[in-house]
Each structure stands twice: as C-alpha cells, then as structure tokens.
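S.K.: how would this look folded up:
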Amino acid sequence: MTAPNGNGKTTSKDTSWIDAELADSFDEELEMEIDDGRMPEELRKLKDVTHESTLERQTYFHELFRLQAELVKLQDWVQHTKQKVVVLFEGRDAAGKGGVIKRITQRLNPRICRVVALPAPTEREKSQWYFQRYVSHLPAGGEIVLFDRSWYNRAGVERVMGFATPDQVEEFFHDVPEFERMLARSGIKLVKYWFSITDQEQQYRFLVRIHDPIKQWKLSPMDLQSRARWEQYTKVKEEMFERTNIAEAPWFIVEGNDKKRARLNCIHHLLQQFPYTEVPHEPITLPERVFNPNYERKVLPTNLYVPEIY
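M.R.: Sure thing, here's the model as predicted:
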C-alpha cells in the first residue's frame, strides 16, 4: 500500500519504524552518491567525456555498508585496547581522498575518529620545527586520526611551488623516516595512502568543479597549478616513494579513477592492517521513563519553533 508524499514520491503506509530508520541510513549515502553523479550542463556538451563506474550500484552499497559495519568494530577495538592510529591520505588533487574519508567517518564516533585538514601554516608555524604543528594532532590511546594531507606537503606542493627551499626539502627527507619510526616506537600505527588518478580523469574532475557552483569551493589556486605542473608532481612523488617508503610505515597506492572501487578497496585494505576483534559489550537495558502525574508540560511560544516548510 503506497501513497504519494509531499515530494511526489511514494511511501508505504505500513512501513515500520525500523524500516524507516534503515531507509534513512541508506538515503544518507545515496544523497552523497547523487551529488557525486551530478553533471553540470556545460560538461554534457563534451562528446569525449565518459564517466561511469563499472561497479553496480547495488553491489557498491552492499559492500560499503558491510565494510562500514566492520569499521565500527575496528573503532570499538581501538577504544577498548587503547590503540593509537594515524592514517595519512595523500595524492593528486581531486583524486578522491575526501570521498573515502567521508565514508570512513560516516558511521563512526567523532570523539574517537577525527579528521585533521590543516590550512597553510601561519608565520609563527613557519618558524617552528616542521613537524610541530602535526604533532599536536596525534592520537591518544583509543583514538583514530585521519590526516587529509599531512607533513608530506613538504615533499609535494611546497617543493613544486617553491614554498620550501632545496635545503628544507632535503632536511625533510632526512628527518621523516626517523620521525615516523619514533611514532611507531611510541605505539602509533601509521598507515599511508596515496590516491592515484590519470591525467584525463583529473581534468574531468577539475572541469566538474569549475562548472558546478556546489563544488567550486573545492578548487583552489594550488589545484590549478597542479594541472600545469603535472609532470613535476610526478617526479617529486616518485622520489618521495623512494625515500620515505619504510618498513615501519610503507606507502599504499589506491587506484582512484573509479571512485566507488577506490573507496571500497581503501576501506577493505585499512581494515586488514589491524588484528581487531569484536569487543564484547554489556547488555543495554533502556530504563522505564519516570512518570510524574503532577507534571504539566509548558506551552512554548510558537516563535521558538523552526517553520515546517517541508
């Protein structure tokens, strides 16, 4: 039995509360997927642009929700065992780092799993030890920190754009392996991901950002420079891998041309990095509401309520 709602869609009169909750959880992800799939009219005119995942939507959703359930188990294990976890997300601009970070954190407790995306350093921070502003964001026991770009800015954008001198870059390459070994000795599990996309795919994603007002905020002057300096970024990336791929913190490359596959592959791989197990929980019993027959709920002024436009 279905009936149209206010948006012209159909809803079931017999839908249970549990079904409605599950549908709402599904819609949250679906909304993001629809946003990813929006194509500005200007791009529809480009005959040579094809952009479609080879992964069926039903398969993608099924696997995403399954992996997100495992991430919740990982979160509980990290909290229970007081693990300290750091995950770095690096890669080409528009390679999909933000998308996978959203899916990792979507079902997790933000008090346990948090995202760090630092702006350009201030003048004061420029005078500090290079790693200092990152150290303050490292996790305590029972926490997961996801760095949306990290100290590897020095090996990439700072080097290519001339924001760091050759001596500073060389000092970074000398220091970063020992810095990461120090993190490992302190009990931090460090996982490093590089998201890789092709030249053509990056061009398409930049065009989306240029022509879509909702996504223009994602496009920075540095992004535009990265297009012009594609080969320079390739060279410094290769040297970065060569000099910073250490046993204590190896690099893992995620092929990012297919966003859906990249998200699933990255989350699956991340889960494999930990010997997590399901943490037993004490049964939770919802207490009965205390009812006071003498209590009368006050009638609040109507101007306190948000207008019900929808």
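S.K.: C-alpha only now, for contacts and for neighbours.
M.R.: Will do.
S.K.: Ile144: neighbouring residues, count only.
M.R.: By the measure other Cα atoms under 10 Å, the count of residues near Ile144 is 26.
S.K.: quick check: which element contains the closest residue to Thr244 other than its chain neighbours?
M.R.: Of all residues not flanking Thr244 in the chain, Pro177 sits nearest, at 6.0 Å (Cα to Cα, 6 or more residues apart in numbering). Assigned by DSSP states H and E, Pro177 belongs to helix 166-185.
S.K.: which ones are touching the most centrally placed residue in the chain?
M.R.: Residue closest to the mean C-alpha point of the chain, counted by Cα atoms, centre = their mean, is Ile101 at 1.0 Å. Applying Cα atoms under 8 Å, 6 or more residues apart in numbering to Ile101 gives the contacts Leu146, Asp148.
S.K.: sec struct for it, please.
M.R.: The three-state label given to Ile101 by DSSP: H, G, I helix; E, B strand; the rest coil is helix.
S.K.: just the helices in the stretch 101-250 of the chain please.
M.R.: 123-126, 132-135, 157-160, 166-185, 199-211, 221-228, 230-244 (DSSP state H, counting those that start in this stretch).
S.K.: how about these in JSON lines, adding distance to Gln58 and mean neighbour count?
M.R.: Shown next, in JSON lines, are those (distance: least, Cα to Cα, whole Å; neighbours: other Cα atoms under 10 Å):
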{"stretch": "helix 123-126", "distance to Gln58": "47", "mean neighbour count": "10"}
{"stretch": "helix 132-135", "distance to Gln58": "39", "mean neighbour count": "13"}
{"stretch": "helix 157-160", "distance to Gln58": "38", "mean neighbour count": "18"}
{"stretch": "helix 166-185", "distance to Gln58": "39", "mean neighbour count": "15"}
{"stretch": "helix 199-211", "distance to Gln58": "24", "mean neighbour count": "17"}
{"stretch": "helix 221-228", "distance to Gln58": "33", "mean neighbour count": "13"}
{"stretch": "helix 230-244", "distance to Gln58": "35", "mean neighbour count": "14"}
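S.K.: to compare against the first, here's the next sequence to fold:
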Amino acid sequence: MGQRAERGLRPWQVELLKLQAHLEAENLRMIVLFEGRDAAGKGGAIRRVTRFMNEKHYRVVALGRPTEEQRSQWYLQRYVAQFPAGGEIVLFDRSWYNRAMVERVFGFCSAKEYRDFLLGVTGFEKDLVRQGTVLLKLYYSVTREVQAARFERRRTDPLRQWKLSEIDLQAQDRWDDFTTHKYEMLKRTGTRAAPWLIVRSNDKERARLNTMKVILNAVDYKGRDRELDFTPDPEIVVPGIEEIALMEAERRNSGKFTG
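M.R.: Below you'll find the model as predicted:
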C-alpha cells in the first residue's frame, strides 16, 4: 500500500481513537470478527485498523490449532476466554467460524461437530449482543484469480514466504468446497442481532478504508467529525443477505457457486 494511500486513511484512524475513548468512558465491549479465505486481506486490514490505536485497550487474537485439552472442552470456550473487558476492543483474525469453513473443509472436525456448531452459534451470539457486547462479523471476499496471484507473490517474495502455509497450497484446489461452506455459513448464521457483512477485498486499499467505516458506524461515539464521509461504498460492503441472494442467482444461472 503506497504512502499516499496510507495517509488517506489517517482521518478515519483518528476517528478510531475517538471510538476507543468512547468505549473506555462508557465501559463498553466490542468484538470484530475477520473471516474469509486465505489471502483475502484480513491481516492487512487489521494492521491498518489498529495502527494508531491505544494498545492498552485493544487486542488482536489469532488462535492456532486447539490442543488436545481444548478439543475436549466446549468448542467456544477458548474463544470466550479471549473476550473483551469493559472499554476494550478484541479483533479476531479468524474466529469460532473456523469450524464452519476451514475445519470442515479439511476434515479437522466431524460432521456432528459442524452441525452442532451451526445449531448453537446463533443463540450464543444473540445472548452476547443482548448483554451489551458490540459484535461485528466481517467476511473478506476475493476472486479465485486474485487469491492465486497473492499466493504466487507469497511464493516468490522472500519477505512474504512465511505467510505461505500448507493449507494455502490446497486452497485453490478446494475453492468450490470453501464456496459451498461459505454459503451455508452465511445462510445459517446471519441473524438480525448478528448479521454478516461482506467486504469485497480484491482492492485492498478500498477494503481497508471501508472496514474502518463499518467499525466506526457500529457505535455512536462522541466527537465524530461531521466533515468525513462514513458511508461504506456499496461496491465494497455488501450485506450478507444480499450476498446469499447473489450466490443463489449465480447457482440458478450456471449450476454452481463460483464466488
């Protein structure tokens, strides 16, 4: 991302500091989930969102594979242990929705564990929101071609090779499986209390700016700069229910999902 584009984010990064101060003053809790395929731009968006934030009042959580002990626990237990205290924002770089996509596609959970998750997660989230936590669920969406190009850059750039994992190498071959599970996840876990928002992230710069706007719109904080445009770009941010409709239309027209 060029310096000019980085500077262009500054006004909204200032607003994010105001949001943090408001959460602290009001003792509010906020959780933002960053989901999506590998190389969809989740990590880059998180870095821009948090770049100037007060480190005392936010955490980025990216959990690895569960231990054997954790596998014996209630599935959501290790995520709940990372939840925010009053005045804090927690940003999950992948979340409990691992079970709905990555774990199921790669066989890391059973069919029953997958079904149980889909049945239970909506009630869990409704209760979380009812008790005052601000919850945002963002799904970063890239095309197959853009994902392939980003993987190739990771493969050939020594500064990015560490990002390329064994699962990344299989992601393109399993594209259709991921798409099917994306559809099921959006359809079965989006609710009025905790809806999904799709962030089109082929263009990283626009995705990052619009991510900030979505987060800033989630809370009516004090001192908002009325001169700034807080309206998300409808070409970049799409409600989950609209994405479901687009995917269903695509399946009717071509016989399969592609995005």
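S.K.: that older thread, out of the helices of the stretch 101-250 of the first structure, the one nearest Val279 of the first structure is which?
M.R.: Nearest to Val279 of the first structure among the helices of the stretch 101-250 of the first structure is helix 166-185 (24.3 Å), distances taken as Cα to Cα.
S.K.: go ahead and confirm the residue nearest to Thr244 of the first structure touches Ile246.
M.R.: Yes - using Cα atoms under 8 Å, Pro177 of the first structure is in contact with Ile246, at 6.9 Å.
S.K.: and Thr143 of the second structure, what pairs with it in the first structure?
M.R.: Structural alignment (TM-score structural alignment) places Thr143 of the second structure against Thr198 in the first structure.
S.K.: give me the neighbour count for the aligned partner of Pro84 of the second structure in the first structure.
M.R.: By TM-score structural alignment, Pro84 of the second structure lines up with Pro139 in the first structure. If you count neighbours by other Cα under 10 Å, Pro139 of the first structure ends up with 19.
S.K.: now for the spatially closest residue to Pro139 of the first structure that is not a sequence neighbour, how many residues are close by?
M.R.: Spatial nearest neighbour of Pro139 of the first structure, excluding adjacent residues (Cα to Cα, 6+ apart): Lys84 at 5.7 Å. If you count neighbours by other Cα under 10 Å, Lys84 of the first structure ends up with 22.
S.K.: which position in the second structure pairs with Val157 of the first structure?
M.R.: Checking TM-score structural alignment: Val157 of the first structure goes with Val102.
S.K.: who's in contact with its match?
M.R.: Neighbour list for Val102 of the second structure: Phe108, Phe178 [criterion: Cα under 8 Å, 6+ apart].
S.K.: show me what Tyr75 of the second structure aligns to in the first structure.
M.R.: For Tyr75 of the second structure, the aligned position in the first structure is Tyr130, judged by TM-score structural alignment.
S.K.: against Val236 of the first structure, how distant is that match?
M.R.: 19 Å (Cα to Cα, to the nearest Å).
S.K.: quick one on the thing from earlier: and the match of Pro84 of the second structure, how far from Gly187 of the first structure?
M.R.: When distance is defined by Cα to Cα, Pro139 of the first structure is 10 Å away from Gly187 of the first structure.
S.K.: any common contacting residues for those two?
M.R.: Both Pro139 of the first structure and Gly187 are contacted by Lys84, under the criterion Cα under 8 Å, 6+ apart.
S.K.: ok, longest helix in the first structure?
M.R.: helix 57-81 (DSSP state H).
S.K.: may I see the buried residues of it?
M.R.: Across helix 57-81 of the first structure, burial judged by 16 or more other Cα atoms under 10 Å covers 60-61, 64-65, 67-68, 70-79.
S.K.: likewise for stretch 138-149 of the first structure?
M.R.: Leu138, Pro139, Gly141, Gly142, Glu143, Ile144, Val145, Leu146, Phe147, Asp148, Arg149.
S.K.: three-state assignment of the residue lying closest to Leu190 of the first structure once chain neighbours are set aside?
M.R.: Leaving out its chain neighbours, the residue that sits closest to Leu190 of the first structure by Cα to Cα, 6+ apart is Val86, at 4.9 Å. At Val86 of the first structure the chain is in strand, as set by three-state DSSP.
S.K.: neighbours of Val86 of the first structure, how many?
M.R.: 20.
S.K.: quick one, what contacts the aligned partner of it in the second structure?
M.R.: Alignment note (TM-score structural alignment): Val86 of the first structure maps to Ile31 of the second structure. Applying Cα under 8 Å, 6+ apart to Ile31 of the second structure gives the contacts Phe83, Pro84, Ile89, Val90, Leu91, Phe92, Thr133, Val134, Leu135, Leu136.
S.K.: wouldn't the second one be in contact with Arg29 here?
M.R.: Yes - counting by Cα under 8 Å, Pro84 of the second structure does reach Arg29; the two are 5.8 Å apart.
S.K.: burial of the residue in the first structure that Arg47 of the second structure lines up against, as a residue count?
M.R.: Correspondence of Arg47 of the second structure to the first structure, assessed by TM-score structural alignment: Lys102. By other Cα under 10 Å, 14 other residues sit near Lys102 of the first structure.
S.K.: how close does the helix holding Pro177 of the first structure sit to the second structure?
M.R.: Comparison of helix 166-185 of the first structure with the second structure after fitting gives an average deviation of 0.7 Å (mean Cα distance after the TM-score superposition for the first structure).
S.K.: which bit of the second structure covers that helix?
M.R.: So helix 166-185 of the first structure sits over residues 111-130 in the second structure, by TM-score structural alignment.
S.K.: give me the contact list for the matching stretch.
M.R.: Stretch 111-130 of the second structure has contacts (Cα under 8 Å, 6+ apart) with Arg99, Ala100, Arg104, Leu135, Met185, Arg188, Thr189, Gly190, Thr191, Ala193, Ala194.
S.K.: just send the residues you listed back as a markdown table, with distance to Lys126 of the second structure too.
M.R.: Listed next are these as a markdown table, based on distance: Cα to Cα, whole Å:
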| residue | distance to Lys126 of the second structure |
| --- | --- |
| Arg99 | 18 |
| Ala100 | 18 |
| Arg104 | 24 |
| Leu135 | 10 |
| Met185 | 16 |
| Arg188 | 14 |
| Thr189 | 11 |
| Gly190 | 11 |
| Thr191 | 8 |
| Ala193 | 6 |
| Ala194 | 7 |
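S.K.: just name the closest of those residues to Asp176 of the second structure, please.
M.R.: Asp176 of the second structure lies nearest to Arg104 out of the contacts of stretch 111-130 of the second structure, by Cα to Cα, at 13.1 Å.
S.K.: now the closest one. Nearest residue, chain neighbours left out?
M.R.: If the residues on either side of it in the chain are set aside, Arg104 of the second structure comes closest to Tyr114, at 6.7 Å by Cα to Cα, 6+ apart.
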